[in-house]
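Visitor: Attaching a predicted model along with its sequence, questions to come.
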Amino acid sequence: MLIPLGFAGIFGAGLAGWSAYVARKAEEMVPPDGQFADVAGARLHYVELGRKDAPAIVMVHGLMGQLRNFSHSLAERLASDHRVILVDRPGWGYSTVEGGRPGIVKQAAMIAALIEQIGLEKPLLVGHSMGGAVSLALALDHPGRIRGLALIAPLSQVVTKVPAPFAGLMAPPPLTPFLAWTMAVPAGMATAAKTARAVFAPDPVPADFATRGGGALAIRPASYLAGAFEVRNSPGEVAGIVARYGELKMPVAILYGRGDAVLDPELNGEKTVAEIAGATLALIEGGHMLPVTHAEATEAWLRGLG
């Protein structure tokens, strides 16, 4: 019995070492782009583009993402006449957290604190996918900080079944740390291309998404831990957000791709605009990663919001 247990320990240690090595290589491929700000409970990594005296836009990425999801194709299009802030959500990219891992509502408070700290005057808040849920929470709890919401393929309703590309994150919580440092990285590397195709479908995955789009950072133990936490905890928090939609008094616009294979446009788009007074929905051809694959159409939609 001692020999198998010893072998298992050596094998596990080897996988942990390999996972740490892969994480370092991913960070070499996708180094930090911007600067850091300390807020209560977190150190946030963000990039600022454009003129400081221009109207401000803050962009919040989704599950397993980071701020390069916006800088890949979209942000520079807006920076000519806007002050554009791209932020790694707490616990993602290069944003770190202190103490317990923050859920959607706490992340929203941290981003609201960043908006105040860097002196943004009522920015338009753009949230993609899970970043849409965080943006909705911010609008409900800190309405005075922003002028409106522009939600791209947002998670805005309770989704009880985890989208297929993220099913691997649904391990039993006691096993999650062990899996993050042993099996998650090699499994993620083996399935990375398939997962990316599923997330982008029906659009193609850009050849440079791993680097220019930040995709390589998803294959790290820290990303697995953050993703597993969010898929487990988001349904309860989203339910609380949905129950408060009647409180929203600011402009809310939603953009969805008709072919989105990750989140249902009817549930998260049509149902949501029916529950928020004055909200609008625009549908275009495309999948879930519209800021990357349909940047021109996404820019036009954002500019049309005023």
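Guide: Done, it's in. Because the structure is predicted, anything quoted here is derived from the model rather than measured.
Visitor: For the rest of this, base every contact and every neighbour count on C-alpha atoms.
Guide: Noted.
Visitor: Show the contacting residues for A133.
Guide: Taking C-alpha atoms under 8 Å, 6 or more residues apart in numbering, we find A133 in contact with I104, G127, P154, L155, S156, V238.
Visitor: and the fifth one, what does it touch?
Guide: This means S156. G132, A133, L136, V238, V242, N268, G269, T272.
Visitor: Could you tell me how far the residue nearest to G215 when sequence neighbours are not counted is located from F229?
Guide: Nearest non-adjacent residue to G215, counting by C-alpha to C-alpha, 6 or more residues apart in numbering: F209, 5.8 Å away. For F209, the distance to F229 (C-alpha to C-alpha, to the nearest Å) stands at 24 Å.
Visitor: Okay, one more to line up with it:
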Amino acid sequence: MLFLIALIVIFIAVVQWRAAAREATTMRDYPPQGRLIDVDGTPVHVLIEGSGPDLVLLHGASGNLRDWTLDFVDRVSGRYRVIMFDRPGLGHTGRLRGKSGAWNAAFETPAEQAELLQKAAAIVGIERPVVVGHSFGGAVAMAWALNAPRDTGAVVMLGAVSNPWPGTLGWTYTMLGSAWGGALVVPVLSAFVPQSYVDASVETIFAPQPAPDGYAAHVGAGLVLRRESMRANAQQVNHLRPHIVKMSKRYESLSMPFEIVHGDADTIVPLAVHSVPLSQQVAGANLTVLEGIGHMPQHARPDAVEDAIDRAAARAGLR
């Protein structure tokens, strides 16, 4: 019995050591690209490029603002002041007070995330922005608009979560989003998930298109494999649906310009479940369906995304 206990203790120590070592390497290789702003005790990572009307870019689940800096920001920074945020718990933005900890299953709701980022936006002087949300970031973009409809110039949704979906997200999110999964399973994954699995996951996200050359290395996939980030991501995704249900009942109140871009080959956030209903819930919303495009339109069809942003800005009187 004592021998078994000793083995368990040794295993836990090795797991935590290896996870910490991998995290240290990731933080060395992927430091903040922008600056950290203190918002009520939470560090918020913001990167600002360009000049012009304000354009806010919100990344999806398992991501960070580096998703925009591979090449997309270069396409729009010549005519917009582009403000990119890491969402809470991801990239270099911290978790909200009371949400962190190995055994803590608390999570940041879309409304809480939007409120935090709006406070950061006020600090850097953002005014009536066009808010772009990709995937999970779309839920935060919707919360942003609902939180501050008069101060939101327009919204652009990219393969974005907006409406309740049938069924569940699967056992992995349920497990990793629980208190015991976050405390016991997450450190093991953080310590031992191989790069081959990360690369395969990236390809799955881009399917049926291939991931751009160098994408995984640029975005710093290891950032989401850090223990606290992995917990934050799983908890936020696992508990998202009830908040989407509540928010979706208020979409008809929104009157700012909406541009919706969605690939019809997106199997991660299906077009028919999310963007088609949203186009009918928001008066005047314009839906652009991209034939054969998957979940990453900002990379697969950046021209269509640029056009949607320009239309939204023009409709809002910002250009």
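Guide: That came through, no problem. Just so you know, these numbers come straight off a predicted model, no measurement behind them.
Visitor: what's the TM-score here?
Guide: Once superposed, chain against chain, the TM-score is 0.93 (TM-score structural alignment, normalised by the length of the first structure); 302 aligned residues with a C-alpha RMSD of 1.8 Å.
Visitor: aligned partner of the residue nearest to G215 of the first structure in the second structure?
Guide: By TM-score structural alignment, F209 of the first structure lines up with Y215 in the second structure.
Visitor: All the helices of the stretch 1-150 of the second structure, residue numbers only.
Guide: All helices of the stretch 1-150 of the second structure, identified by DSSP state H, counting those that start in this stretch, fall at 2-29, 66-69, 72-76, 110-123, 136-147.
Visitor: looking at these, which is buried most?
Guide: Burial of the helices of the stretch 1-150 of the second structure is given as mean neighbour count (mean count of other C-alpha atoms under 10 Å); helix 136-147 ranks first at a mean of 25.
Visitor: Would you mind giving the residues in the first structure matched to the helix or strand following that helix?
Guide: Following helix 136-147 of the second structure in sequence order, the next helix or strand is strand 154-158 (DSSP states H and E). Aligning strand 154-158 of the second structure against the first structure (TM-score structural alignment) gives residues 148-152.
Visitor: with the second structure superposed, average distance for the matching stretch?
Guide: Mean deviation of stretch 148-152 of the first structure relative to the second structure after superposition (mean C-alpha distance after the TM-score superposition for the first structure): 0.6 Å.
Visitor: related to what we said a few turns ago, redo the helices of the stretch 1-150 of the second structure as TSV? Include distance to V198 of the second structure.
Guide: As requested, the helices of the stretch 1-150 of the second structure are arranged in TSV below (distance: least, C-alpha to C-alpha, whole Å):
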stretch	distance to V198 of the second structure
helix 2-29	14
helix 66-69	15
helix 72-76	22
helix 110-123	26
helix 136-147	19
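Visitor: how about the ones you listed, which one is nearest I83 of the second structure?
Guide: Comparing the helices of the stretch 1-150 of the second structure against I83 of the second structure with C-alpha to C-alpha, the closest turns out to be helix 110-123 (8.4 Å).
Visitor: quick check: that closest one aligns to which part of the first structure?
Guide: Across the first structure, the stretch matching helix 110-123 of the second structure (TM-score structural alignment) is residues 104-117.
Visitor: Would you indicate which residues of the match of strand 154-158 of the second structure are buried?
Guide: G148, L149, A150, L151, I152 (16 or more other C-alpha atoms under 10 Å).
Visitor: Kindly reformat the residues you listed as TSV and extend each row with distance to E285 of the first structure.
Guide: TSV is the format used below for those (distance: C-alpha to C-alpha, whole Å):
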residue	distance to E285 of the first structure
G148	24
L149	21
A150	18
L151	16
I152	13
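Visitor: And for stretch 260-280 of the second structure, what's in contact with it?
Guide: Residues outside stretch 260-280 of the second structure that contact it (C-alpha under 8 Å, 6+ apart): 135, 156-165, 205, 208, 251, 285-295, 297, 304-305, 308.
Visitor: circling back: measure the residue nearest to G215 of the first structure to V87 of the first structure for me?
Guide: 18 Å.
Visitor: Specify which residue of those two has the higher count of neighbours.
Guide: Between F209 of the first structure and V87, V87 has the larger neighbour count (other C-alpha atoms under 10 Å), namely 28 against 16.
Visitor: wait, the more buried one sits on N69?
Guide: No - counting by C-alpha atoms under 8 Å, V87 of the first structure does not reach N69; the two are 10.3 Å apart.
Visitor: Any idea how many residues pack against the aligned residue in the first structure for D199 of the second structure?
Guide: Using TM-score structural alignment, the partner of D199 of the second structure in the first structure is A193. Applying other C-alpha under 10 Å, we find 11 residues neighbouring A193 of the first structure.
Visitor: isn't L58 of the second structure right up against G91?
Guide: No - the criterion here is C-alpha under 8 Å, and L58 of the second structure misses it with G91 at 12.0 Å.
Visitor: Name the residues contacting each of the two.
Guide: By the contact definition C-alpha under 8 Å, 6+ apart, L58 of the second structure and G91 are jointly contacted by L65.
Visitor: Could I get the contacting residues of the residue nearest to P110 of the second structure when sequence neighbours are not counted?
Guide: Among residues not flanking P110 of the second structure along the chain, V140 sits closest, at 4.8 Å (C-alpha to C-alpha, 6+ apart). By C-alpha under 8 Å, 6+ apart, the contact list for V140 of the second structure reads L58, P110, A111, Q113, A114, G133.
Visitor: which residue lines up with V140 of the second structure in the first structure?
Guide: So, by TM-score structural alignment, V140 of the second structure is matched to V134.
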